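Engineer: pasting the structure only:
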């Protein structure tokens, strides 16, 4: 999510037009995401795996999907500050 999108989400106000959905999903649930997008008539338009992939709907909406790996505890791993 970009800083602009984060600010929009945090403030609860729409700061620009949004025609897309940024979706972060668990790495091990990608197949479920793909099925849900296909059922909603979204087709893949960009495959930049392992980083992200994009699906588009015939009406112009898009979904940008980013994988997230979680540790055994179900919490994303922490990045080192070094």
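Structural biologist: Received it, and whenever you're ready, just let me know what you need. Please read these numbers as outputs of a predicted model, since none were measured by experiment.
Engineer: going forward, measure contacts between C-alpha atoms and count neighbours the same way
Structural biologist: Fine.
Engineer: Is residue 54 within a helix or a strand, and which one?
Structural biologist: The secondary structure element spanning residue 54 is strand 52-56 (assigned by DSSP states H and E).
Engineer: cool, and residue 67?
Structural biologist: Assigning secondary structure by DSSP H and E places residue 67 in strand 62-68.
Engineer: Next: residue 25.
Structural biologist: Using DSSP H and E, residue 25 falls in strand 20-26.
Engineer: structure B:
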């Protein structure tokens, strides 16, 4: 479950809420806890991570990609 959100007052960086959620999900996953792998190793294509963490990874990627999209300079970020 998500614990952090984009409109958190302390976070001034975009996508920081998704980053925190992804980090928490990875640290609590079986890949890190039981197998002793690093979160980076678990996120590799052959890594054993549940679908919730993969969805957070994709959402974080899309959020970061939207920051580079030149159309968003005029329209603003998606969902806001």
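Structural biologist: Yes, it's here. For clarity, every value in this text was computed on a predicted model and none was experimentally measured.
Engineer: Once they're superposed, what TM-score comes out?
Structural biologist: Here the superposed chains carry a TM-score of 0.29, computed using TM-score structural alignment, normalised by the length of the second structure; 40 aligned residues with a C-alpha RMSD of 4.1 Å.
Engineer: If you count neighbours, what's buried in the strand holding residue 25 of the first structure?
Structural biologist: When neighbours are counted by 16 or more other C-alpha atoms under 10 Å, no buried residue of strand 20-26 of the first structure is found.
Engineer: Show me what that strand is packed up against.
Structural biologist: strand 62-68 (3 or more C-alpha pairs under 8 Å, 6 or more residues apart in numbering; DSSP states H and E).
Engineer: need the helices for the second structure, in chain order.
Structural biologist: If you assign secondary structure with DSSP state H, the helices in the second structure sit at 16-27, 30-33, 39-43, 51-68, 72-75.
Engineer: ranking these by burial, who's on top?
Structural biologist: When you average the neighbours per residue for each of the helices of the second structure (mean count of other C-alpha atoms under 10 Å), helix 16-27 leads with a mean of 19.
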